[in-house]
Structure formats: structure tokens, C-alpha cells
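> with the input below, show me the fold.
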Amino acid sequence: MEFNHADLFEGLADAIGERTAVVVFDSAGGTERRTYAELNDEADRLAHHLREAGVEPGGHVGIQLYNGVEYVTALLAALKIRAVPVNVNYRYVEAELAYLYADADLVALVYDAEFEDRVEAAAAGAPLLRHRIVVGGESTRAVPYAGALAERPAAGDFPERSGQDVYIIYTGGTTGMPKGVMWRCEDLFMAFGGGNPFGEPRRTPGEVIEAAKGSGPLVMMAAAPLMHGAAQMATFIGWWMGATIVYTRRFDAAEVLRAIEAEKVFTVNVTGDAMARPLTDAIAAGSYDLSSLGVLSSTGAILSGAVRERLRELLPNVMILDNFGSSESGFTASGVEGSSPESGMRYRPNTTRLRVLDDTLKEVEPGSGVIGQVAKSGPIAFGYWGDPAKTAKTFVEVEGVRWLLTGDIATVEADGTIMIFGRGSQCINTGGEKVFPEEVEAVLKRHPAVFDALVTGIPDERFGSRVAAVVQPYGEPPAAADLDAHCRGVLSGYKVPRAYAFVPEMRRSPAGKADYRWAKQVAQQAACLGEH
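All right, here's what the predicted structure looks like:
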């Protein structure tokens, strides 16, 4: 028996159909709900429509939506007919959308009506895109979502599925164009908990269903946008546990806290400081009943020590988790006590298949101090859509074992914990010294006048590169001399930014991931203008 996401959800709909599967809060304060049975029926109807529209097994269906019932319905509908769902970043402008539509070979697209102009412009460069479904409005070139569901059967009658069916997560690179990470459904299921994130993976799909039937009333929340793989995986992990998943249509800290209060959420998943910091400010400024909350988990981006400490002050009874993983590897390790970019990012692997490999692809001996690259074997993605060169560079075979090279630079401590320095692609080489941006960013964010910071390298005639920081202040920008003094108290001189650019708002992905391409441009412009 194989693990397939659509099969598993249909099994849940039969077993716990009356239980609430999703709750969506909108900005007006209203909610929309679906039970497992209702969501399965809606996905069946949309799946039939997609099939009638010519979407075949293996066809790519883009989803360009804010969080909502329609998002998870479209996700399940594509999987039901063995099509491949493709997440589309709703912040992308026309040129970026045109690239993704064409790169992903989209044949169908489900999108929010407010994106109509951008969709229309970008679709002109996507010859395979022949069918569109619009949510929340009308279009002369798209079928309204309600119309796509009308008079379609809610019964299944779909092709037999397998654990080898493909699932693609497009991940917006911090330094390059987005890329489609390809997974086989069974590997994806196993890489994100195997239906049991707190213990051994489930051995059969039947075990998943039985465990969900026997679970108590658990309410979980994915605060990140569903267009980010972490939120999609958090949703499936919750469903495999028989939980109710809560979303807000778009991330707003106060709205997230209201949803936690109203729905008695037990676990909430966020993405690093970009979400956690606004939440701490909102908790401190407001009055919310968060007594139901037991776990706050961050995935996809790092929590700085300053933000984690503030969360612990404000939520003393809540477990704060910092998880390590990627769209290619799944969930692989958890932060140990005291881990932070400032003091050192230390993680304990949650799988025996996580290693650090040196430049010759040999395993680093624990306690040796040798620096290498984090690698994972076992259930991992199998490549990048349409990019065999990057696939060959990232997924390598060593003595018959296939490894994913994550790009994270690390060493192994004597006790087996992994000390991660940062992403190799972001490392700044200044006069031969290596500077990892995460460490400097975390130090800057400890300054009381700094809300957010990104650190990048800009050209320098003498040193090749010099460290520069893009800073979003809380109010008036602090003096550069103050930031210098603050950094020099805890950082070596070569790590201290030589240039500062102050911005009213930091540019990050909807999930909070850093946009280092943008940061480099802003820092270079500020340096050219002589700003500090």
C-alpha cells in the first residue's frame, strides 16, 4: 500500500467526515468553514471540472490565490485527477508571473479576481495555459469558481493513484528565479512526518486514518500563506492527525491572534522573525486570550534570539520550536536550547539520514571542526522541474546513496548536533574572511530601533566585497554610528556593516523569506549615493 495525499484525504472524509477540516478568517471578521466531507465533495466537483476542461494526469495546475477554502480545494482537486498543483506567488509582477507560467508549463490556473490584469498580461507568454478559473469575481476569459463547481458530480470515479504521483513546490529563490522542486507523493509524506510528526512514521495508510479517528479535538493554525510549501505541509500534517486547520486570508498579526482566541488554537506555524516579530508587538499591545496556545513553531526561516526571548516573555507557557528544513529536504532537524544566529545555530537531527559532507563528499567526523555542507538521503525531492543541470548539481550519488546537498554550511559537534553557519550562496567574502548574513542580521535586530534587517555583500575595490545592511527602523532611522557601536560590541570588526540603507518596509516573500537580490540592489544604490 502506498501513501498518496488524495487517497489519504478521501479516507479521512469517509472516517471523520463530520469533523471541521478548515476555518478561514477574512479581514472583515467573518469565517468560512468546511468539514472533511464538505471539503472532499467540493474538491471532487472541481476535479471533474478540471478533467472536463482537458487537464490530464501529469498536467500542471497553477494556484494563484490568497489563503482560503478555494486554495485547499484546488490543491486536492488537482491531486485527485493525478494532475500536479503548482503554487504561484501572488506578489509576483507581470514579468515574474510570465516566467513562472512558462517555466512550469501551466495548462490551467485558479486565481483571485484582483489579479486579473497581471494574469492576463502574463498568460500571453504561456502557450500551454488554456483554461482559467477565477475566484471572487468574473472574467471574460475565465470560468467563475462557482460555475466550475455547478452541476458537477461529487462522486469520485477518478484514475487510480500511487505514491509515485508528482507534487511540485515552487520555491522563490533568495538570489535567483523561482524553481520547481519535484517530489513523489510518498516521499513527501514521509519527509514531513510520515503521518506522525511526534514518533515513528505510520506503516500503512490505514494507520493514518485510524490515528486520526482516535485523535482528540485538535486545532492547528498555518499563519503563513498557502502559496508557501511550509503552510501546505503544515496543513497536511494537521489533517493526518485529524485536526482542524485555521487560516487568515492574508497575514495580519492582530487577525492571527483573534483567530487563535476565537478557535482555541493549540499550535501555530509561522515563518521566522518576519511573522514572529509583528506577533510579539501585537501581543504586547493588545489583550488576547491565548490560553489555548501550547506550541509556536517556526519553519522556513530562522528565529533570532531576541525574538525568541521576547516570545518566551510574552508566552511563558508556550513551547517555542525552531525547525530546520527546506522545500527539497522536508523537516530534518530541531533547534536545541540556546540556539540562535547570534550565539550559533545548533540543531539536532530528527533523522539518521542527515549528515554533513566535506568538499570530497565524505562524512564530517563529529567534533573534528571540519566545515562541510548539510546533506540528506532517504525521502527527498527528486529534482527541479525543467532544470537537469541544477538537479545534477544538487542531488548527487555517493557510493550508491543519493544525497541532497542543501547548500547550508555546517560542522558536526562531538555530541552529534549540527552547527549551521548559514547558506553558502549568501556567504560574503570580504578580504578572505567569511561573513554569514544571518549572524549579523540577528545582532542588528537586537538594537531597539531596528524592526528588521537584511545583510548582503556589495562590491569593494580593496576587499572584493564589503558588508552592507538594509534596515527597516521602528520609527526614525538610528544613527549609523549607533549601529556600528552596537555591532562592534558582539561582532568581529570585519563582520560589521560598512554601509547602511534605511527603508520604510522590508521586501520579503509572503512567507517571510529574505529577498537578497533586492537587498543587494538597495544597498548598492545607497552606497553610490553616499548614504549611510
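> going by C-alpha atoms from here, please, whenever you check contacts or count neighbours.
OK.
> just how off-centre is the one helix or strand Gly238 maps to within its chain?
In this assignment (DSSP states H and E), Gly238 forms part of helix 229-240. Taking Cα atoms, centre = their mean, to the nearest Å, the mean C-alpha location of helix 229-240 is offset from the chain mean by 11 Å.
> could you list every helix and strand in contact with that helix?
strand 166-171, helix 205-214, strand 219-222, strand 244-248 (3 or more Cα pairs under 8 Å, 6 or more residues apart in numbering; DSSP states H and E).
> mind giving me the packing neighbours of the shortest one?
When contacts are defined as 3+ Cα pairs under 8 Å, 6+ apart, strand 219-222 packs onto helix 229-240, strand 244-248, strand 267-270.
> want to put them side by side, so please do this one too:
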Amino acid sequence: MAWNFGEILDALPRVVPPEAPAFIHGDRVVTWGETTRRSNNLARAMLARGARPGDKVAFYMRNRPEYGEALAACFKGRLTHVNVNYRYKPDEVFYIFDDSDAQTVIYGSEFRDTVLQLKDRLSKVVTFIEVGDEGDRPPFAESYESLATVGDGAPLGIERSSDDLLFIYTGGTTGMPKGVMWRHDDLREAQLDALRRLGPAPESLEAHLDSIRAVGPGSRTLPACPMMHGTGLITAIGCMMGGGCVVTLQSPSFDAGELWSVVARRKVQSIAIVGDAFAKPMLQALDANPGRFDTSSLVSMVSSGVMWSREVKAGLLRHIPQVALMDSFGASEALGFGSSAMTKDGEVRTASFQIGPRCKVFDEDENLVEPGSGKAGIIAIGGPIPLGYYRDPEKTAKTFRTIGGQRYSIPGDWCTVEADGAMTLLGRGSACINTAGEKVYPEEVEEALKTHAAIEDALVVGVPDDKWGQAVTGVVAVASGAAFDEDDVRRHVRASLAGYKTPKRILVTRVPLRASNGKADYKTVTDFARRDLGLA
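Presented below is the predicted three-dimensional model:
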């Protein structure tokens, strides 16, 4: 079976009642009947404005029903989704628009000022579509609501391909974000591969529809993390393909109290999070309000992207004993490295995963690491994987490598493997910092630090942190005669980079930042930062 998400969506009205909810956001409920009509209208409108199969559509908005509707429209119209991190500063947003060759930009009205600032530089963009507040919409932008509601909502009637693409932009370890290119068929197969570990999975469109007929539309799923990140996006796609309901939060920043209130009100069955950065405040809200929130509808919680500690899992299970806590180890470049499950009847160690069936662990010489040997290796996954990075053949060749005649995705994570297949994650072999699921490349922050008049040199490292997983930490050499003000330097960095890239702490070094050859000495600096912060 060759899969295409647009074909699945076109077939869903055969088995999903039109009155079934597709999206819930606050008091707003969008049914599947409405979603089908609106996404068909939007797809037809984008094509009428010059978009062609394969053209890129940049999504610059927070979690809301329009994200899912526009995603469906892209799938149906053979257009390529491009995620934009709404935390980025204007120049960073411009980079994504430009690097992806975006032909259409769909943006939330709250980001209107950034779009206005960039508009004259965006020579490749043909169509701007604004979502939300209609007041003061610029003349070059069209109303999303008008495009979604004008038309008869009929299917497009076009031939699609399993080679149609979806992009997931990730910071990775390259210093600048890169667009990971997923074929529809490969991404769908990777999703089904996870289902196959639990039991039979549908191997054809008709079998998929039969499974929905048998058990009803999919679950109500709440991506607590942003849909502009891989974890939230892939979770939402999986829910949509099953005819389920994607429930989203209204607050612009994560509010654990709001989450539990929505779970209770909307009878959410599954939640997607990014490790302890979400799970800790969720547990704190439950601890502070025992018995207040009805969590009886919850069946599962899924995390990916950052560490989810055993202690926090155990705390959540005290409040929600029926829930299964699923920890998935993967990346935008590779789904299915490993997984772990924890219930009230069984615990797992933090960072311990059962290695996936398509996974191999190689040493630096590309030899297989023997399970149980205690030797560290780099994780590789074969099977359905991305085509590579958009417009970056050099980085593609480094990450997507052929070993022994098999093509693998190797994003750079290291681990050890026990004799029973249990995998303990060690972290990225590069200097990339993973802070609450956001990837931060040190060089970018270092360059921002060094533009401050008081800073002569700087390195940036990640140190362990209970809340963020890793905390971005700057270690600087102060220019001769200059006064150092940590808060002032942090404000300086925040003025040019997204907030999550701003160091949580900036320390004045008492060790050399560089080796004799001039290269950054990250190991020495990391050890210094840990000692200085009392973590060693």
C-alpha cells in the first residue's frame, strides 16, 4: 500500500459522522463535516492563487483549529507544509520563509507586525493568508476565514502521490534550522510501525476505514506541545488520520491548570508532551489541587524530545492510576529509535528505552555494537526515513548514510545497549543543547554574546536542569577594563535571538575557553560550569 494523507482524508467521510468533532479550542468545536468542506475550499483557493504541487506553505501560528485545517488543505492540494517556530525573532522567521522557498504564508494575526516587517524581503511569497482578528488586516493579506468558507467544499478530484512531501524544520546540530523532507508514504509507514509493535495495523486504506467502522472515530488527543514542533505535529497528524479530535489549549504559554480543566471538560483520552518541562508543572498542579480535576477519561500520555524522569512519571500515576505513560525516543529525522512504557504496575529507569526493531547501534568505525558489551555507540534507524534535508546535500550525506548496503538516518544520538535490548540514552555526540524540546546550537548564541561590548570571547554549553532538561549556559571572557552585568548581557542576547536560546546563566570563566589550536574546549568549559553552579 502506498499512502497519501490527502487520500486518507478524502476517504474519512465514508466512516466518520459529519457531526463528529475534529477540532476543539476553548468553546469552539469544528466538526468533521465542516473540516472537510473548509479544507477543500482552502486547498482550492491556494491552488487558484498560483500554488502548484510541491510548493511550500509556511505555517506561522500557535496551536489552533486552523493549523489542522490548513494542514489538511495542504495534504489534499499536494502542497508542502513548512513549520515556523513562532518564538523566533524576525530575522530567524525570514530565514525559514526564505530557506524553504515558501510560496504561501499562513500566519496568525498576532504575528502581523513581524510579517509586515518582512514582507518586502519575501520575494518568493505569492500569497499571504491571515488567521484570526480581521481588524487592520494588511491589504496584501487575504482572510483565512473567507478562503475557508467560500466555495462548495467539494473534493478536489486530483491525482495524488505517495511521494508528496511534508517538511519538519528542525534546528538539529547544523547551527541553522533545516527542513527534514518526509514523503507521505514514509511518514505514514513510520507511524504504523509504532502500531505494529502493539498488534495488527491496517495495511491498506480499506483496512484502515474498516478499523474505524469497527471501533468508531479516533480518540480525543491534546497536543500540549506546539504543533509547529515535530512531537505536536506528528501526534496531531496521527489523530486526524484516524478521524479523531485534536483538542488545543488557548493560553499562549503552557498553563497546567488550563490543561487539566480542558481534559476534564472535553474528556481527553491522550496527551502529548515534551518531557519534564511539561510533566513537572502538570504534576505540581495535580499535587496542589487533589481531586479537583476529573482525569478519568485519560488512557495515555506520550512524550518525545527530551528527558521524562521516572520520579515525575510515578507522581502522575499516583493521581491517574489508569494511564499508560509512553516515552518515545526519536527525532524529526527518525521515528522509532526506541520506546518505554510505565504504568502503576511497572516502573522504568529514566532514559531507558527498548530498542526499536529497525534500529542499529554502530561505533565510530561503523561496526555494530554488541548488546551487553557496555560500549557506547551511535544510534541509526533504517526503513521508512526522510529523503534528507531540503537544499542541504552536505548535511544530508552526513545524517542519512548507507552502511552495509542499508540506508540509515543517524541524527547523532549516542547510547549503550544491554543484552536484553534495553537502550540507555547518553545524549548527542555534538554540542547541540536540547532545552525543553528546543534544539539550540551553541555557535549561534556564542556569536550573539560576543557582539556585546563587554564580552571578549564566549562558549555556550548545556548543563543538567530539572525543569529544562538542559539549561543553556554561557561562559564568557570579559574584555579588559569592561564591567560585567549578567542581566544586561542576557537582555542583549534576547534582543536578537528567541527567548529559549538566551542563556539561563552567564558565568565569567576561570578556565581557558579554547585549546592551543584555537578550537573551543567544550569539555573543560562544561566541567567548569557544572562546578560553578554546584552541579559537579
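> give me the TM-score for these two chains.
TM-score of the superposed chains, computed with TM-score structural alignment, normalised by the length of structure 1, equals 0.80; 461 aligned residues with a Cα RMSD of 3.1 Å.
> mind putting the helices and strands packed on helix 229-240 of structure 1 into a markdown table with mean neighbour count?
Converted to a markdown table, these look like this (neighbours: other Cα atoms under 10 Å):
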| stretch | mean neighbour count |
| --- | --- |
| strand 166-171 | 24 |
| helix 205-214 | 18 |
| strand 219-222 | 26 |
| strand 244-248 | 26 |
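> re earlier: most tightly surrounded among the helices and strands packed on strand 219-222 of structure 1?
Neighbour counts (mean count of other Cα atoms under 10 Å) averaged over each of these peak at strand 244-248, with a mean of 26.
> how far off strand 244-248 does the very next helix or strand once past that strand point, in degrees?
Counting by DSSP H and E, the element after strand 244-248 of structure 1 in chain order, helix or strand, is helix 253-263. When axes from the mean of the first three to the mean of the last three Cα atoms, to 10 degrees is applied, the directions of helix 253-263 of structure 1 and strand 244-248 differ by 150 degrees.
> which strands or helices does helix 253-263 of structure 1 pack on?
Packing partners of helix 253-263 of structure 1 (3+ Cα pairs under 8 Å, 6+ apart): strand 244-248, helix 272-285.
> give me the mean deviation of the helix ranked longest in structure 1 from structure 2.
Assignment by DSSP state H gives helix 36-52 as the longest helix of structure 1. Compared with structure 2 after fitting, helix 36-52 of structure 1 deviates on average by 0.8 Å (mean Cα distance after the TM-score superposition for structure 1).
> so which bit of structure 2 is the helix or strand where Cys487 of structure 1 lies matched to?
Assigning secondary structure by DSSP H and E places Cys487 of structure 1 in helix 480-488. Per TM-score structural alignment, helix 480-488 of structure 1 has no counterpart in structure 2.
> next structured bit after that helix?
Toward the C-terminus, helix 480-488 of structure 1 is succeeded by strand 499-502 as the next helix or strand (DSSP H and E).
> go through that following strand and flag the buried ones.
Neighbour-count burial for strand 499-502 of structure 1 flags 499-502 (criterion: 16 or more other Cα atoms under 10 Å).
> go through the helices and strands packed on helix 229-240 of structure 1 and name the closest to His49 of structure 1.
strand 166-171 (20.1 Å; Cα to Cα).
> centre of the chain to the closest one, how far?
12 Å.
> got it, and stretch 103-113 of structure 1?
In terms of Cα atoms, centre = their mean, the centre of stretch 103-113 of structure 1 is set 20 Å apart from its chain centre.
> now which residue in structure 1 aligns to Tyr408 of structure 2?
That one, Tyr408 of structure 2, aligns with Trp403 by TM-score structural alignment.
> which residue packs closest to that match, ignoring adjacent ones?
Spatially, and ignoring its direct neighbours in sequence, Trp403 of structure 1 is nearest to Ser377 (4.7 Å; Cα to Cα, 6 or more residues apart in numbering).
> do the same with Ala95 of structure 1
In space, and not counting its chain neighbours, Ala95 of structure 1 is closest to Ala122: 6.9 Å by Cα to Cα, 6+ apart.
> just tell me what that neighbour corresponds to in structure 2.
Match for Ala122 of structure 1 (TM-score structural alignment): Leu118.
> that match and Val93 of structure 2, how far apart?
To Val93 of structure 2, Leu118 of structure 2 is 9 Å away according to Cα to Cα, to the nearest Å.
> more crowded one of the two?
Set Leu118 of structure 2 next to Val93 and count neighbours by other Cα atoms under 10 Å: Val93 wins out with 19 against 16.
> quick check: the aligned partner of the more buried one in structure 1 vs Ala47 of structure 1, distance?
Per TM-score structural alignment, the equivalent position to Val93 of structure 2 in structure 1 is Leu97. Remark: distance between Leu97 of structure 1 and Ala47 of structure 1 (Cα to Cα) = 24 Å.
> save the buried residues of strand 499-502 of structure 1 as TSV, and put in distance to Glu114 of structure 1 too.
Output for the buried residues of strand 499-502 of structure 1, formatted as TSV (distance: Cα to Cα, whole Å):
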residue	distance to Glu114 of structure 1
Ala499	39
Tyr500	36
Ala501	33
Phe502	31
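> any idea which helix or strand carries the match of Val93 of structure 2?
Using DSSP H and E, Leu97 of structure 1 falls within helix 94-103.
> helices or strands up against that helix?
Judged by 3+ Cα pairs under 8 Å, 6+ apart, helix 94-103 of structure 1 is in contact with helix 116-123.
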